[in-house]
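Engineer: could you work out the structure for the sequence below:
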Amino acid sequence: MKNNKEEKVVSISTENIYVLNGRVPLKKAIPFGLQHVLAMFVSNLAPVLIVCGAAIVRGTGEHLTSAEITQLLQCAMFVAGIGTCMQLYPIWKIGSKLPIVMGVSFTFLGSLLVICTNPQLGYEGMIGAVILGGIFEGLVGLSAKYWKRFLTPVVSACVVIAIGLSLLSVGMDSWGGGNGVSDFGAWYHLLVGAFTLIVCLVSRYLLKGVYKNLNILVGLIFGYLLSIIFTVANIAPMVDFSGISKTISEVGIFSIPKLVFFTSHTPVFDLGAFFTI
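Structural biologist: The predicted structure is shown next:
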């Protein structure tokens, strides 16, 4: 049994895609890995963009600047990388020793939007609630062996269904161009969204073998290309290149993520915001 296990790890084969420690040929590992990273990348950025786009600064009523949102995106990806490494290489009881990509969750999106749009709490109140909520969730996770027997498959299924239904509105908002944009529901947003979906479905049908699973990557690439073409050809403003250059001039091409305690937005710890999460 030991030799067979070692053979699965050492040998290189397409079948190893579904083996925990299996090695896959490089020409297949690169596109599958790229799709996985891009899919995780988008899901990490979307909640941050949605929340930060709606968040107001406590006491002023102003929104976050594009440079501040960019720095928050950096922090999200930086911490997601650390969390993923801790899952792969556990420390004490923290980590599963499985290839789990950690990132930003859509689960708390509704609660965060309620907090960050409250003038008395704002972005600072949301950050304080997230810090307290993170500590609480960590303690709950470490004590899971005492209460996880109460989470039957029926309970888990209901929670997953509820999360999925709550995200339908988020997906439709993205399809329409994004939450709060002035041209929400414009024909070019709907066209790019429909085009991306069709490319994903067609790719799933046309690609052969294990490459069928690359349909999401193909849809992402073609969707972005169509958006760039619309922008360059002055058909529709899909990509704001001026905003990109302005943000780079303020943040820089490379910068180290800043801790929230060292910024102008000091966290506010409010029990009402904590219980909302």
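Engineer: alpha carbons only for contacts and neighbour counts from here, please
Structural biologist: Fine.
Engineer: skipping adjacent residues, who's closest to Leu113 in space?
Structural biologist: Spatial nearest neighbour of Leu113, excluding adjacent residues (C-alpha to C-alpha, 6 or more residues apart in numbering): Val51 at 6.0 Å.
Engineer: in this structure that neighbour contacts Leu109, no?
Structural biologist: Yes: counting by C-alpha atoms under 8 Å, Leu109 is a contact partner of Val51 at 7.3 Å.
Engineer: so for those two, which sits in the more crowded spot?
Structural biologist: Val51 (22 against 18; other C-alpha atoms under 10 Å).
Engineer: another sequence for comparison is provided below:
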Amino acid sequence: MLTTHTTDAGDNPSSDAVDQKIPLPRCAALGLQHVLVMYAGTVAVPLIVGGALGLSKADIAFLINADLLAAGIATLIQALGLWGFGVRMPVMMGVTFAAVGPMIAIGINPSLGLPAIYGATIAAGIFGMLVAPLMGRLLGVFPPLVTGTVITLIGISLMGVAINWAAGGQPTVGRVIDGMSHATANPDYGDPAKLAIAAFVLLVVLAITRFGKGLIANIAILLGIVAGVCVSLAFGLMQFDGLAEANWVALTTPLHFGMPRFEFTAIVSMCIVMLITLVESTGMFLALSAITGRRMTPELLTRGLRADGLGTVLGGVFNTFPYTSFSQNVGLVTVTGVRSRYVAAMSGLFLILLALLPKVAHLVASVPSFVLGGAGIVMFGMVAATGVRILGAVDFAKNRHALYVIAISIGLGLIPTLSPNFFQHLPAWMHPLTHSGIVLGTCAAVLLNLFYHGVLSKDRAFALAASTSHGSE
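Structural biologist: Prediction:
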């Protein structure tokens, strides 16, 4: 079994273990394990965004290929280093869920669409590279009270996506009648057969997390989806349109959906997301520092955060989205005891290889939404639970204002989810901000925390980020 607690570096964390070169067969097996752990999460965002924007299956498959390619390149940069980029630790990179809400808000605007998403992504990546050296100071604006609130809000907001998935799609569908577009009820929404399969996937995930060990437990989401796919195939509920026509091998071309558009409000939305991801990555890097024994320095932290920004720029160029380090893979480093950054680099190569196989992407895009729904309830619920865990670091007994920050931020953040037309009379240029609950909730949490508590000192902020992130693994 791959997931053992042994390590070639001994029982004590050692910086030497990070640079250790592992024999190729073992390195490949461990790298594949990392890919399996993060694969479901890294392809989920293209599925969510592509479905929300009404993209064709071929376009969604292209997004998945682009996502895997950019994730592989970003992982290689983080693990191996490139000039002034890369933290040079076992980091796996994937698309951040924090960007889902703002990207959908931008993409569904007819005057913006995908080109504006990619323009905002490129601009946010450049912004991330520029502010990377300042994150030691900015971290004081994102204590556990703020980051925990934001991550909880992300999970709650995305839960609506999982619920609609489980029910078989959106409750209403667009139809053209007499040349006019109308929203009508989706007759298949809530089909008992689809609900049953979603419930089956959820039960499989629960069973694996309860009784599975090692690698099996780590890929419970992926195995639950596979089980749901098998049942869907047995009942003829999967469609493979376009699979036969897809090439076995293809290259992801930059700017496939056209030249990026740089819209101010869209850029502001994505820059806020970039700040959140940089804070998350800072916590992950500090946790990895404690796990691997490699001392975190300001220079090393800056290199890692710059690589996040560079990966996001590459995402915009290669038709995908903002990138961040994946926490589940940080946990896997702890479980396996293998701290070599070359394992992560091998995983990056596997991701690039998968990106070259369009038929694989078409197969992933053919997974029915109700199958994803069963897994999504767990996946997005875990995001919310992570936020709750981070909030556990807050001393509510001594901080009577913390509940106000959480309550008001989540309340405001849920407005676009619970009442999509709430801000309909505000100017259109504000929609990327007002139509994203994550952005609204984040702005509220930051401003309320500053109002009640001010800014934490740099040393205190770093200590809290390190303890919070390490405690999650």
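Engineer: quick TM-score on the pair, please.
Structural biologist: Superposed pair, TM-score by TM-score structural alignment, normalised by the length of structure 1: 0.74. Supporting alignment: 244 aligned residues with a C-alpha RMSD of 3.3 Å.
Engineer: which residues does the counterpart of the residue nearest to Leu113 of structure 1 in structure 2 contact?
Structural biologist: Structural alignment (TM-score structural alignment) places Val51 of structure 1 against Val49 in structure 2. Neighbour list for Val49 of structure 2: Val100, Met103, Ile104 [criterion: C-alpha atoms under 8 Å, 6 or more residues apart in numbering].
Engineer: and the gap between the most centrally placed residue in structure 2 and His182 of structure 2?
Structural biologist: Structure 2 has Thr96 as the residue nearest its centroid, 2.7 Å off, counting by C-alpha atoms, centre = their mean. Thr96 of structure 2 is 33 Å from His182 of structure 2, where distance means C-alpha to C-alpha, to the nearest Å.
Engineer: Ser467 of structure 2 now?
Structural biologist: Per C-alpha to C-alpha, Ser467 of structure 2 is found 52 Å from His182 of structure 2.
Engineer: pull out the buried residues from the host helix or strand of the residue nearest to Leu113 of structure 1.
Structural biologist: Applying DSSP states H and E as the criterion places Val51 of structure 1 in helix 26-54. For helix 26-54 of structure 1, a neighbour-count test (16 or more other C-alpha atoms under 10 Å) marks 32, 35, 40-41, 44-54 as buried.
Engineer: how far away from the center of its chain is it?
Structural biologist: Put simply, helix 26-54 of structure 1 sits 6 Å off its chain's centre (C-alpha atoms, centre = their mean, to the nearest Å).
Engineer: the very next helix or strand once past that helix corresponds to what range in structure 2?
Structural biologist: The helix or strand immediately downstream of helix 26-54 of structure 1 is helix 66-88, counting by DSSP H and E. Aligned by TM-score structural alignment, helix 66-88 of structure 1 falls on residues 57-79 of structure 2.
Engineer: post-alignment, that stretch versus structure 1, mean distance?
Structural biologist: Following the fit onto structure 1, the mean deviation recorded for stretch 57-79 of structure 2 is 1.6 Å by mean C-alpha distance after the TM-score superposition for structure 1.
Engineer: OK, contacts around Ile291 of structure 2?
Structural biologist: Ile291 of structure 2 touches Pro13, Val333, Thr334, counting by C-alpha under 8 Å, 6+ apart.
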